[in-house]
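K.L.:
My questions concern the predicted model and sequence given below.
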Amino acid sequence: MNIITLIVLTSFTYLTHSARILGVFPFIGKSHYFLGSALMRALAEQGHDVTVISPFGERTPPNGSYRDIVLVKTRETFERKLKVNMFDVGELNPLISLPFLMIMLSELGTLTLQEPPVQELIHSDEKFDAVIVEQFLIDDLKALASHFNAVQIVFSSTGSNLWIDSLVGNPSPPSYVPSAGLSYSSQMTFLQRVTNTLVYLLNVVMMHAYVYPNNEQTVQKYIPGAPHIEDFLYNASLVLLNSHHSFSQPVPHVPNMVEIGGFHIKPPKKLPQDLQTFLDGATEGAIYFSMGSNLRSVDLPTDKRDAILNAFAKLKQKVLWKWEDEELPNKPKNVEVGKWLPQQDVLAHPNVKLFVTHGGLLSTTETIYFGVPVLAIPIYGDQKMNAQLAVNDGYGLSLPYKEVNKETFAQNLDEVLNNPKYSNNAKAKSKLFHDRLKTPMETALYWIDYVIRHKGAPHLRVAALDLPWYKYHVLDVIGFVVLVAAIGGTVFYVLLTRMCPLLFKRLKNKVKTN
């Protein structure tokens, strides 16, 4: 056997080493599951033995070893809780909606660990090399990594944020890192920094006063012999971030935080024949309209829907609208609807000139991938920030939901469709997105394998995690400097007050003598 053959065989064996990996993605949101599913399917197809805890499960399991543990009761419970019109949620003040979100999501970990199939897994003799947990205020589920003596990997469905930064020692000062629920850029005004700081402090107080204590109670109740929360909360070997500087604001990242934004996007496939014919026939261009997987266009109030239809009816372009019902009342001739549409494949069609979107992160990522400008109508969560970034970077406009009427919607459509700067900037952003050493998915798979190979890669852990809060913020140093300055100032003052009378007396005697 020659040396080249030996190297090839050795490399193949090294790259295809199989690990047992548990993925925990319990959030009741299809967009979150799409991300978790894409990652875990890729791991299974790479040769790993994969188990996934989620509310949905795969209709067509991937090639390789793949097992679903479906959270049936958890899904049913949250579907009852979330029977609200999501278009009304966006009107809530973040200082009110944030505590509500934290309380609701902290319950998700409890419901997950209560599930009979999850309890069966916990009490089994199964072993895992790594546990991947979604970071979304469900920190109690990180105890599963300790329980199975596995490497803890955290997946953030957004970029870095307040909920994960402190757990890996990543700096996120509110002076220039805006909270996800706010539509601020890094260049904040004074009043914006005041609001951002208040939201930051509210996060910290809620996490330490409610979320973490609640997590600790849940873990001790449902995981036998579980360690204290402090022993697993700060134990992430790797944080995978669904972000990238091509569509996210640049912020600090410690060594074990890796950006993989866009990893879920696949090369476009041929469209179903009816959609292919419709878009091929859009010689004047086409508009794609979707409010994502959690918001439903069918829930739009009648006045908003009619305003949008009125504007669409006056266009020469065709419109493809994700509409979750059989019929769209008063549908113009140039509008085609579908309950479900293959979004990535639609955006890849060369005739699509504009994406009207809610501004969700997946939609934002996909539109940048394909270089399509946007008109965003953000409703809640990070949608407002994503929409504002589109405005800042010049590849789209943002129209607040409450301001949508036939005049404003038509004006914004006209601006993005007929001003070439938006399309040009979208294409420029797309070039930035694709300019990487490896694809986002290859990056994710490499780093997962890396931390497993290196037994958790403790060399990536920053020293900030081992410092008490007062040392991290150098309060002890500041206190020492203030104390030294105070002592020095006091000594100087005492000496000065004692020496001055003697100096004055000597000067006075000298004057008399002269």
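P.N.:
Perfect, I can see it now. Every value quoted in this text rests on a predicted model; they were computed, and no experiment measured them. Numbers count the residues shown, from 1 in each chain.
K.L.:
Please make it C-alpha for all contacts and neighbour counts, starting now.
P.N.:
Fine.
K.L.:
hang on, Val204 in a strand?
P.N.:
No. Checked against DSSP: H, G, I helix; E, B strand; the rest coil, Val204 lies outside a strand; its state is helix.
K.L.:
Could you count how many residues lie near it?
P.N.:
Per other CA atoms under 10 Å, the neighbour tally for Val204 reads 16.
K.L.:
and if you look at the one 3 residues further on?
P.N.:
For Met207, the tally of surrounding residues (other CA under 10 Å) stands at 21.
K.L.:
Report the secondary structure state of Gly225.
P.N.:
coil.
K.L.:
how much space is there between Tyr493 and Cys500?
P.N.:
10 Å (CA to CA, to the nearest Å).
K.L.:
got it, and Asp231?
P.N.:
To Cys500, Asp231 is 60 Å away according to CA to CA.
K.L.:
so how far is Leu108 from the residue nearest the centre of the chain?
P.N.:
The geometric centre of the chain, computed from its C-alpha atoms, lies nearest to Thr158 (CA atoms, centre = their mean), at 0.7 Å. Using CA to CA, Thr158 is found at 18 Å from Leu108.
K.L.:
How about Phe370?
P.N.:
Phe370 sits 35 Å away from Leu108, taking CA to CA as the criterion.
K.L.:
Tell me the secondary structure at Val491.
P.N.:
Assigned state for Val491: helix (three-state reduction, three-state DSSP).
K.L.:
also this one, for the comparison:
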Amino acid sequence: MYKILYVLEAVLLVCLRTSVPSVVSENPVPPYRVLVLAPLASRSLYHLCRSLSAALGDAGHSVTLVSSFPASMKHERVREVGTGDDNSVIDDANIFDVAESIMRTYSFGMNAAEAIGRKMWSSEAIKKLWKERNTYHAIIIIGYGNEIAVPFLWGYEGAFINICTPGVEYNHLTMQGNWLPLSVIPSLFQPFTNHMTFLERAVNLPSEMLTFAKNKYIVIPRIQSLLQEFFPDMPPLEDLYFNSSLTLINGHFSLDGPVPLLPTQVEVGTINAKQPQPLPKDLEEFVTGAGETGVILFSLGSIVKATDIPQERKPEIRLTTDFYADSQFMASNLLENAAKKLNLVS
């Protein structure tokens, strides 16, 4: 028990030191072995896990990172293991189509989890890692779709840590018994902030209840069925997945709004932020050339492709760019010409 607490303290200290530079450890901690599991992830979530793995490695810990991305880290204390999938199910998805409805979003997530999960548990490297799971002091699993990694927790004796990637989110809070009123936490599927009106709170209640029910009665049973093909005697997912020792929340109260959190639920937003570096010469010239009007960075994130933008959405974006006509726009992927071809910038 005390060893688990020491492991949790070591991981939390690394997270806080990375997201809040003023946090400094006066007492060195012993090195631990940490397994980070992110089989189903967008590129931005993969980078989040890379940053966490690198920070743990820098602190002297030994880290194994599992993902569906090609190995890209060059850190002496971080080893990457592939799931056997090439992540094309995520990379090739048209997110505008996926986001048309909640049911379509859930269907996409479950199909992606099943596709990656089957390849993952058919991989000899993953099977070997599973047999060695109790050689790790801590296992970290990112949320949403990664229930396919839960068999690593079966019979595991170390510390289980999960990462709530979208910030404060109701389902993840309840995993550790933090049942807040549904009128307080905005649903992920609603455009609400923590400053909800009475009407928005009334809409948020059934929306969050529906999300909770879909996860409990559709997502979990479907993933359970998949995993039982490989682990026939595995106990219920909820018995394993809802038994975390620590939840790292990828958010901050300045953005999500303050909510009551348990001591084992810690906000670590900006953990993947990097130290500022000089801009490449061409970008520096672009930014300085904008003068006093400035530059606006138009980003679609790491999972949305500009070529997938529907025709009916382009006028909406164009109205925004016209409103800031005096400023220069820079596409997040730096392909300004591609953006011009889409008639998004002038």
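P.N.:
Great, that's in hand. Please read these numbers as outputs of a predicted model, since none were measured by experiment.
K.L.:
Next up, the contacts around the nearest residue to Pro235 of structure 2 once chain neighbours are set aside.
P.N.:
Once flanking residues are discounted, Pro235 of structure 2 sits nearest to Trp154: 7.8 Å by CA to CA, 6 or more residues apart in numbering. Trp154 of structure 2 sits next to Met234, Pro235, Leu240 when contact means CA atoms under 8 Å, 6 or more residues apart in numbering.
K.L.:
Just the buried ones among those, please.
P.N.:
Using 16 or more other CA atoms under 10 Å as the burial test, these include Met234, Leu240 as buried.
K.L.:
what's the closest of the contacts of Trp154 of structure 2 to Ile140 of structure 2?
P.N.:
Distance to Ile140 of structure 2 across the contacts of Trp154 of structure 2 (CA to CA) is lowest for Leu240, with 13.1 Å.
K.L.:
the helices in the stretch 251-400 of structure 1, which residues?
P.N.:
For the stretch 251-400 of structure 1, helices defined by DSSP state H, counting those that start in this stretch occupy the ranges 273-280, 302-313, 343-347, 361-370, 383-392.
K.L.:
Tabulate those (TSV), appending distance to Glu336 of structure 1.
P.N.:
Formatted as TSV, the helices of the stretch 251-400 of structure 1 follow (distance: least, CA to CA, whole Å):
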stretch	distance to Glu336 of structure 1
helix 273-280	8
helix 302-313	11
helix 343-347	13
helix 361-370	20
helix 383-392	25
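K.L.:
now for these, which one comes closest to Thr189 of structure 1?
P.N.:
helix 383-392 (14.7 Å).
K.L.:
what's the counterpart of His172 of structure 2 in structure 1?
P.N.:
Mapped onto structure 1 by TM-score structural alignment, His172 of structure 2 lines up with Ile164.
K.L.:
Now check structure 2 for the residue matching Lys270 of structure 1.
P.N.:
So, by TM-score structural alignment, Lys270 of structure 1 is matched to Pro278.
K.L.:
in the stretch 201-346 of structure 2, which spans are strands?
P.N.:
Under the criterion DSSP state E, counting those that start in this stretch, the stretch 201-346 of structure 2 contains strands at 246-249, 265-267, 295-298, 328-331.
K.L.:
quick check: the shortest one aligns to which part of structure 1?
P.N.:
Residues 257-259 of structure 1 are where strand 265-267 of structure 2 lands when matched by TM-score structural alignment.
K.L.:
and what of stretch 138-147 of structure 2?
P.N.:
Against structure 1, stretch 138-147 of structure 2 falls on residues 130-139 (TM-score structural alignment).
K.L.:
Mind listing residues that contact that stretch?
P.N.:
Here stretch 130-139 of structure 1 makes contact (CA under 8 Å, 6+ apart) with 19-27, 102, 105-106, 108-109, 141-142, 144-145, 150-157, 163-164, 211-212, 215, 233, 452.
K.L.:
contacting residues around stretch 170-185 of structure 1?
P.N.:
Taking CA under 8 Å, 6+ apart as the rule, stretch 170-185 of structure 1 contacts 94, 161-162, 165, 186-188, 192-193, 196-197, 199-200, 249, 251-254, 380-389.
K.L.:
in the stretch 101-250 of structure 1, which spans are helices?
P.N.:
Under DSSP H, counting those that start in this stretch, the stretch 101-250 of structure 1 gives helices at 116-122, 143-147, 162-168, 190-206, 212-222, 229-233.
K.L.:
Quick one: closest of the ones you listed to Lys512 of structure 1.
P.N.:
Among these, helix 190-206 sits nearest to Lys512 of structure 1 (CA to CA), with 61.9 Å.
K.L.:
Need the contact partners of that closest one.
P.N.:
94-95, 98-99, 102, 162-163, 174-176, 178-179, 182, 184.
K.L.:
Scan those and report the most crowded one.
P.N.:
Taking other CA under 10 Å as the neighbour criterion, Pro178 ranks highest of the contacts of helix 190-206 of structure 1 with 27 neighbours.
K.L.:
Alignment lookup: it to structure 2.
P.N.:
Match for Pro178 of structure 1 (TM-score structural alignment): Pro186.
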